[in-house]
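> For reference, the sequence and a predicted model appear below.
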Amino acid sequence: MSGSTEQLSRKISGAKDLGGVVRAMKALAASSVGQYEKAVNALDDYLHTVELGLIACLHRASKGFPAIDIKPQHADKIGAVIFGSDQGLVGSFNEVIVEFSQKSLRALAGRVTQIWVVGDRAKALLAETGGIPVRGLEVPASLDAITPLVGQILLELEAAREKGEIWEVHVFHNHPKPSSAYEPVGRWLLPLDAAWEQKLHATPWPTKTPPQVIDGVSSAFPILIRDYLFVLLFQACAESLASENASRLASMSRAEKSIDSMLDDLNRKYHRLRQESIDEELFDVIAGFEALTRKKPKPSSDTSLAKTSH
């Protein structure tokens, strides 16, 4: 019995330690979700500002933007940027985005020639399919680390397009939803073609005063384009991180409930065994006491007479 209670005591202690780790990870995930969601909201305003700058350039340019819709001979080559996770405990986070991206890429007219994937776990899932070169990148550990990652991706995309390795570029990531949920989304990143220009052209200028572009459209346009692409990738990364931490928060909440339920069960078993052990000890004490205090039987009358006659 003592061995059973000792084993249960060790299990209870281990479950409490595990519960402490889960609660710490839950608190960290909850804090991270809020941080990345605030960044996403701030990026919406910044993206709108950049788009207004592009609209101003379009209004000032007599012949529209430079020729950005001319297709080269390698226009059928497609590149993709996929945001996943490095760490686990996120449920089916990586499986969802990898499956969604593969399905979306198969539906495109061209052929996928190169993939940039952020996160070792998503990279491992993509590597199992084979046939397409996969460039792995580390998931940023903080908001400050997103900027150099996005800068690196833009440089590599630009180099690959100059070499003729890709032309179209699509971005895939998980988008956060209310109640710690997420959904996979995809977006056309490059090229910025005539359809994109027409969309901007259809957007009215918010004031009656015509916009002015300092130093002219030719100098402002390339800078605004870089900012536009940067914001789109930064936003995709921040939304992916918010979704990842939301998924981890949900997983930790489920784990916490399971651990609490297991602790309740273990504590009930422990107290039952302890009570049974105490009852057995009490029975032994009572039985010993009764054995010590039990009166000896009196001698019979025949035996007394026999002794007297002698």
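Right, received. Where do you want to start?
> C-alpha only now, for contacts and for neighbours.
OK.
> Show me the strands in the stretch 101-250 of the chain, by range?
Taking DSSP state E, counting those that start in this stretch, the strands of the stretch 101-250 of the chain run over residues 111-118, 134-137, 168-177, 181-190.
> most neighbours per residue, which of the ones you listed?
strand 168-177 (a mean of 23; mean count of other Cα atoms under 10 Å).
> For it, what is the distance to the chain centroid?
14 Å (Cα atoms, centre = their mean, to the nearest Å).
> here's the one I want to compare it with:
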Amino acid sequence: MASLKEVRSRIQSVSSTQQITKAMKMVAAAKLRRAQDNIIRMRPYAQRLNTILANLTRTTDNDIVSEYGVAREVRRVLIIAVTSDRGLAGAFNSNVFKGVNAAIAERYANLPATSISILAIGKKAHDYYTRKGGVVGNFTHVFAKLSFETVREAAELAMDSFRNGQYDEVVMVYNEFRNVATQIIRTEQLLPLVKTEAPVTASATANVDYVFEPSKEEIIQTLIPQSLKIQLYKAVLESNASEHGARMTAMDKATDNAGELLKSLKLTYNRTRQAAITTEILEIVGGAEALAAG
């Protein structure tokens, strides 16, 4: 049985840990609020941009061939893995790694490992895949000051690599934010462009003569790169909100577990102290009886 000093030391250690997890939970909650507001504002913009692009493409007499929409035989693949810079977020980062492995197994099982490269956004992904090899670029700075400009660098690298034929397909793997306790792993094809049908509405079906300035082709060619960058930026914002939600949940559970452990340790401490007192009393009584008998 552990001594009273050892149990007291463990109680102090667990209490200190509980205070830290409580503080981390509060910090994560504050950051989550801002991150959640950002992704809520971004979602309608990204959806509307995709709808405009789909409407323009659907009303075009002849398909406008974009350099980002050319489908080629898949021989080399770039996977964009979006993780966090820090840990202590439960299975947040490991789920991304599992999602990447699942994508490779399901979509690219026939390709050699050397044909698959990783564009890691976030320090955890960069460190993990650097050990394995095949990392493209260094984007560990993205979450230090998260903005569209920092994410655009990663998007342009992926777009340029696809356009010049270095990669035949680009896929994103990230955590989609649902709520504080729920994050869903998403695997989405970024390039080549996947044709989407615009929602059929009364305004969409109406026979309207649109006037385009500049030409429809120029508008589409401008919107496509912007849409691709927005897609990646949205994925990073989703991941950022998911990270804080996952960390908040993990720290909440850690705080509860520390509380349960403290109850157990205090019970052990009281039992150990009672046992020590009982032993001392027995020794005193035994000594007194021995003196009386002598």
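Sure, I can see it. These figures come from a predicted structure and were not determined experimentally.
> Can you give me the TM-score here?
Scored against TM-score structural alignment, normalised by the length of the second structure, the superposed chains reach a TM-score of 0.78; 285 aligned residues with a Cα RMSD of 3.7 Å.
> returning to what we had before: would JSON lines of the strands of the stretch 101-250 of the first structure with distance to I55 of the first structure be doable?
Below are the strands of the stretch 101-250 of the first structure laid out as JSON lines (distance: least, Cα to Cα, whole Å):
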{"stretch": "strand 111-118", "distance to I55 of the first structure": "30"}
{"stretch": "strand 134-137", "distance to I55 of the first structure": "34"}
{"stretch": "strand 168-177", "distance to I55 of the first structure": "23"}
{"stretch": "strand 181-190", "distance to I55 of the first structure": "18"}
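> what about the ones you listed, which gets the closest to P148 of the first structure?
strand 134-137 (11.4 Å; Cα to Cα).
> wait, is T60 of the second structure part of a strand?
No. T60 of the second structure is assigned coil when assessed by DSSP: H, G, I helix; E, B strand; the rest coil, not a strand.
> who's in contact with it?
Applying Cα atoms under 8 Å, 6 or more residues apart in numbering to T60 of the second structure gives the contacts K216.
> before we move on, what about L47 of the first structure?
228, 231-232.
> and if you look at K234 of the second structure?
For K234 of the second structure, the contact set (Cα under 8 Å, 6+ apart) comprises 39, 42-43, 46.
> And the furthest pair within those?
The widest separation within these (Cα to Cα) is 10.1 Å, between I39 and A46.
> In the second structure, where's the longest helix?
Criterion DSSP state H: the longest helix present in the second structure is helix 216-293.
> rewinding a little: most surrounded residue in the contacts of K234 of the second structure?
With neighbours taken as other Cα atoms under 10 Å, the top of the contacts of K234 of the second structure is I39, carrying 20 neighbours.
> pretty sure that one is touching A241, no?
Yes. I39 of the second structure is in contact with A241 according to Cα atoms under 8 Å; the separation is 7.4 Å.
> If you tally nearby residues, what's the number for V236 of the second structure?
V236 of the second structure has 29 nearby residues by other Cα under 10 Å.
> What does it correspond to in the first structure?
V236 of the second structure maps onto C237 in the first structure, with residues paired by TM-score structural alignment.
> Just give the nearest non-adjacent residue to that match, would you?
Of all residues not flanking C237 of the first structure in the chain, F83 sits nearest, at 6.6 Å (Cα to Cα, 6 or more residues apart in numbering).
> quick one: contacts for that neighbour?
Counting by Cα under 8 Å, 6+ apart, F83 of the first structure has contacts 97, 117-119, 122, 172-174, 236-237, 240.
> how about JSON lines for the residues you listed, with distance to G88 of the first structure added?
Below are the contacts of F83 of the first structure laid out as JSON lines (distance: Cα to Cα, whole Å):
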{"residue": "I97", "distance to G88 of the first structure": "14"}
{"residue": "V117", "distance to G88 of the first structure": "16"}
{"residue": "V118", "distance to G88 of the first structure": "14"}
{"residue": "G119", "distance to G88 of the first structure": "11"}
{"residue": "A122", "distance to G88 of the first structure": "11"}
{"residue": "F172", "distance to G88 of the first structure": "19"}
{"residue": "H173", "distance to G88 of the first structure": "17"}
{"residue": "N174", "distance to G88 of the first structure": "15"}
{"residue": "A236", "distance to G88 of the first structure": "20"}
{"residue": "C237", "distance to G88 of the first structure": "17"}
{"residue": "S240", "distance to G88 of the first structure": "14"}
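> residue closest to the middle of the first structure?
E244 (1.5 Å; Cα atoms, centre = their mean).
> thought that one was touching V90?
Yes. Between E244 of the first structure and V90 there is a contact under Cα under 8 Å: 6.4 Å.
> before we move on, the earlier item: contacts only, for the residue nearest to the centre of the first structure.
By Cα under 8 Å, 6+ apart, the contact list for E244 of the first structure reads 85, 90, 93, 174.
> if we can go back for a sec, go through the contacts of L47 of the first structure and say which is closest to L105 of the first structure.
Taking the contacts of L47 of the first structure together and measuring to L105 of the first structure by Cα to Cα, the closest member is L232, at 19.2 Å.
> about what we covered before: need the max-distance pair from the contacts of E244 of the first structure.
Spanning the widest gap among those are V90 and N174, at 12.1 Å by Cα to Cα.
> Now check G245 of the second structure against the first structure: what is it aligned to?
Superposed on the first structure with TM-score structural alignment, G245 of the second structure falls opposite A246.
> show me what contacts the closest residue to that match other than its chain neighbours?
Computed as Cα to Cα, 6+ apart, the closest residue to A246 of the first structure that is not its neighbour in sequence is S180, at 4.8 Å. Applying Cα under 8 Å, 6+ apart to S180 of the first structure gives the contacts 243, 246-247, 249-250.
> gap between S180 of the first structure and F234 of the first structure?
21 Å (Cα to Cα, to the nearest Å).
> cool, and V81 of the first structure?
For V81 of the first structure relative to F234 of the first structure (Cα to Cα), the value is 12 Å.
> circling back: nearest to E51 of the first structure among the contacts of S180 of the first structure?
When the contacts of S180 of the first structure are compared for distance to E51 of the first structure (Cα to Cα), S243 wins out at 25.6 Å.
> residues in contact with the closest one?
Counting by Cα under 8 Å, 6+ apart, S243 of the first structure has contacts 33, 174-177, 180-182.
> Kindly report the same for Y174 of the second structure.
By Cα under 8 Å, 6+ apart, Y174 of the second structure lies in contact with 81-83, 96, 185-187, 235-236, 238-239.
> which of those also appear as contacts in the first structure?
On the basis of both residues aligned by TM-score structural alignment, their matches' Cα atoms under 8 Å, what survives of the contacts of Y174 of the second structure in the first structure is 81-83, 96, 185-187, 235-236, 238-239.
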